[in-house]
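**Student:** fold the following and give me the result.
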Amino acid sequence: MKVYRLQKIGSIEGLELCEEPIPTPGPGEVLVRIVATSLNYRDLAILNGSLPFGAQDGRVPLSDASGIVEAVGTGVSRFAVGDRVVNAFVPGWVSGPFREFATQYGLQLDGWSSEYRTIDQQELVALPDSISFEAAATLPCAAVTAWSALKGIGPHQRVLTQGTGGVSLFAVQLAKAAGAQVIATTSSEQKAAQLRDLGADHVINYLEHPNWSEAVRALTNGRGVDRVVEVGGPGTLMQSVKAVAIGGQVSLVGILAAGEMPGFMDIFLSQARLQPIATGNRQDLEDLIATLARHDLKPVIDSRYAFDDASSAWRRFAARNLFGKVVITQNL
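**Tutor:** Presented below is the predicted three-dimensional model:
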């Protein structure tokens, strides 16, 4: 089989296409023929060496994949040959609250940038026929993160999203499916139009309104939003705290932007909850898939690349001028 390994951390040139034997599933494991994968910001951070979780040379990258069960080991009861599956993001986290930083794909464990992979049956979720392999491959990291960031949101509430990355676009779709009103930020009129087409009720250009929390307050009659899906980190957190309603929640998802952290008094006066989001567990992925199927929601895909041309997918993703997910397909 063909498999990509990040032989040297630091650049896309460190990715090497190798040939290795197809593995055999052990007890409790299944062999997955991988059909699609997708790229996330964490993958780029691992490749560049900027993620502080002990990346290792020689690992197979990527955390998100979908495919077909090709073989099963002894004792497998959850899946059979021919089943369509997608992997959960955090190995070993089936349900319940986040308790520890476990091993991660692409860091301490080989990821999914391969034609085949063996995996414990507990790390997979069944995929309904209504969701394509390409769509499914976008779900484990970005979509589940958005799902977790929005837990508890319902009709007549207001949600603020930032930009047009994978998490933010999923957050727009899921918030609208829950009956909430969405205010989104972006940097161009083209992306603003795309966000409106996706369902955003209001869009604020943060280049024209650098203190965009003021525009958020104006749109909400001074109250602010019930939930902020905060993907920027230090560079946007001050505005998020000023945009959130008293008693609301800022879901801390990403660290994309450098900048000034809000002061203690800003946080105190907001009376808001600042909640770090640890993606989600296998049950979250199962619940998310059920919601997507029920509402017929389609993940936004920016571009598609063939497995043998994966380096082009990485370069497209690294350019960061995206609207949706970058997907790599194979074995179709």
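**Student:** C-alpha only now, for contacts and for neighbours.
**Tutor:** Will do.
**Student:** for the stretch 101-250 of the chain, which segments count as helices?
**Tutor:** With helices called from DSSP state H, counting those that start in this stretch, the stretch 101-250 of the chain shows them at 133-136, 144-149, 166-177, 189-198, 212-219, 234-243.
**Student:** out of these, which is closest to A55?
**Tutor:** With respect to A55, and counting by C-alpha to C-alpha, the nearest of the helices of the stretch 101-250 of the chain is helix 144-149 at 21.5 Å.
**Student:** buried stuff in the closest one?
**Tutor:** V144, T145, A146, W147, S148, A149 (16 or more other C-alpha atoms under 10 Å).
**Student:** the third one against A171, yeah?
**Tutor:** Yes: between A146 and A171 there is a contact under C-alpha atoms under 8 Å: 5.0 Å.
**Student:** residues shared between the contacts of these two?
**Tutor:** Common neighbours of A146 and A171, using C-alpha atoms under 8 Å, 6 or more residues apart in numbering, are V229.
**Student:** figure out which of the helices of the stretch 101-250 of the chain is closest to W93.
**Tutor:** helix 144-149 (13.0 Å).
**Student:** to compare against the first, here's the next sequence to fold:
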Amino acid sequence: MAIPSTQKQWVILGKEKDFDELSFQDGAVPKVGENEVLVKLQGASLNYRDLIIPKGLYPFPLGLPVVAASDGAGEIVEVGSKVTKWKKGDKVVTLFNQGHQFGPCDAAASKSGLGGVLDGTLRQYGTFSENGVVRSPRNLSPTEAATLTCAGLTSWNALYGLRALKPGETVLVQGTGGVSLFALQFAKAAGATVIATTSSAAKAETLKKLGADHVINYREDKNWGETARGLTRDGAGVDHVIEVGGEGTLTQSFKAIKMEGIISIIGFLGGAEPKDSVLETLSRVCTVRGVYVGPRSLMEDMVAAIEANDIHPVVDHKVFTLSTAREAYEYMWAKSHVGKVAITIE
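**Tutor:** Here you go, the predicted model:
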């Protein structure tokens, strides 16, 4: 296959503070360094993080202008002269923080995020370090695999990065976004009980079909944290909370958590100014942990589990193309989606 010299790509310009920051333009297909691979990208997906970068709300390092998005999957079409672990034709998925290989994240690794500091995946071709991609699960299409980079790995890290989830434990997930649905699927595959919250009967049915043992409508039950606790053995509380709401949900997460349980802070969809003090961790005797995606080593473990359990990511019914990616941003911002918002790349 002949590799072209130019390509289409979406660039975040860094001038205004809205989706008008996104520019669909021509760019050069990057040259491969000696330790890099060139990937023909076939799929991408969006995260909340991708929406707030052009809106000027992202709290981590940026290097604008930058090619947008972190999540991508495709096929290696060229390898650098010193690359030993990959060959042409290999199917791969991008690693979110290119420098985060194993263990805890450090300052240097936090500054290697795709679509933020380094050029991302909303383009037709991308070069990545040979250690900046992971083998794609054999059971997934490129569009499905492209959802794993951020939401999938973040969920896996929340459940396995600090203290591994065990069969019989209970996990509380919030809503039907990508991170929460991945956590639900990973938890059920591990033999855990899952309690899920949602705002509608239709979304409740989606959660039940994915295996949620209990579903609570948080609009109807304002004290859903206590309700969740009451659903656990002896009312002891849940072992893990996948916390994505921030200001709107943290109080209830504290009410739900078990003594010595873990609340993994992943997002702040409901606002970033929770009313709870850090001292709540003492009165509840729990761990509250910020999760910033995860390392390559954990991602490889996740890929193995996805294959072993034939897990398929939940992808919203409306799939976009590279040329209509701006519409995908608007669609996700309007909260019209269930699961991951995917983009196919020709």
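**Student:** kindly provide the TM-score of these chains.
**Tutor:** Put the two chains on top of each other and the TM-score (TM-score structural alignment, normalised by the length of structure 1) is 0.96; 331 aligned residues with a C-alpha RMSD of 1.4 Å.
**Student:** circling back: okay if I get the helices of the stretch 101-250 of structure 1 as TSV plus distance to E286 of structure 1?
**Tutor:** Converted to TSV, the helices of the stretch 101-250 of structure 1 look like this (distance: least, C-alpha to C-alpha, whole Å):
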stretch	distance to E286 of structure 1
helix 133-136	11
helix 144-149	10
helix 166-177	15
helix 189-198	23
helix 212-219	33
helix 234-243	30
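**Student:** select, out of these, the one closest to E70 of structure 1.
**Tutor:** When the helices of the stretch 101-250 of structure 1 are compared (using C-alpha to C-alpha), the closest one is helix 133-136, at 15.2 Å.
**Student:** quick one: average offset of that closest one versus structure 2, please.
**Tutor:** Here the mean offset of helix 133-136 of structure 1 against structure 2 after fitting is 0.7 Å, by mean C-alpha distance after the TM-score superposition for structure 1.
**Student:** so where is that helix in structure 2?
**Tutor:** Under TM-score structural alignment, the counterpart of helix 133-136 of structure 1 in structure 2 spans residues 142-145.
**Student:** please apply the same query to stretch 168-179 of structure 1.
**Tutor:** Mapped onto structure 2 using TM-score structural alignment, stretch 168-179 of structure 1 spans residues 180-191.
**Student:** what does that stretch rub up against?
**Tutor:** With C-alpha under 8 Å, 6+ apart as the criterion, stretch 180-191 of structure 2 contacts 151-152, 155-156, 159, 165-169, 171, 173-175, 193-194, 207, 210-212, 242, 244, 309, 311, 313-314, 339.
**Student:** and stretch 11-26 of structure 1, which stretch of structure 2?
**Tutor:** Taking TM-score structural alignment, stretch 11-26 of structure 1 hits residues 18-33 over in structure 2.
**Student:** next, the contact list for the residue nearest to the spatial centre of structure 1, please.
**Tutor:** In structure 1, the C-alpha nearest the mean C-alpha coordinate belongs to A142, at 1.1 Å (C-alpha atoms, centre = their mean). Contacts here follow C-alpha under 8 Å, 6+ apart; on that basis A142 of structure 1 touches N40, G166, V167, F170, T279.
**Student:** if we use 10 Å, what do you get?
**Tutor:** By C-alpha atoms under 10 Å, 6 or more residues apart in numbering, the contact set of A142 of structure 1 is 38-41, 64, 89, 165-171, 253, 279-280, 325.
**Student:** next one: F317 of structure 1
**Tutor:** Residues near F317 of structure 1 by C-alpha under 10 Å, 6+ apart: L39, N40, Y41, D43, L44, D302, S303, S311, K325, V326, V327.
**Student:** the counterpart of it in structure 2: which element?
**Tutor:** Under the alignment defined by TM-score structural alignment, F317 of structure 1 is paired with M332 of structure 2. Secondary structure assignment for M332 of structure 2, by DSSP states H and E: helix 325-333.
**Student:** so how far is V125 of structure 1 from G67 of structure 1?
**Tutor:** 11 Å (C-alpha to C-alpha, to the nearest Å).
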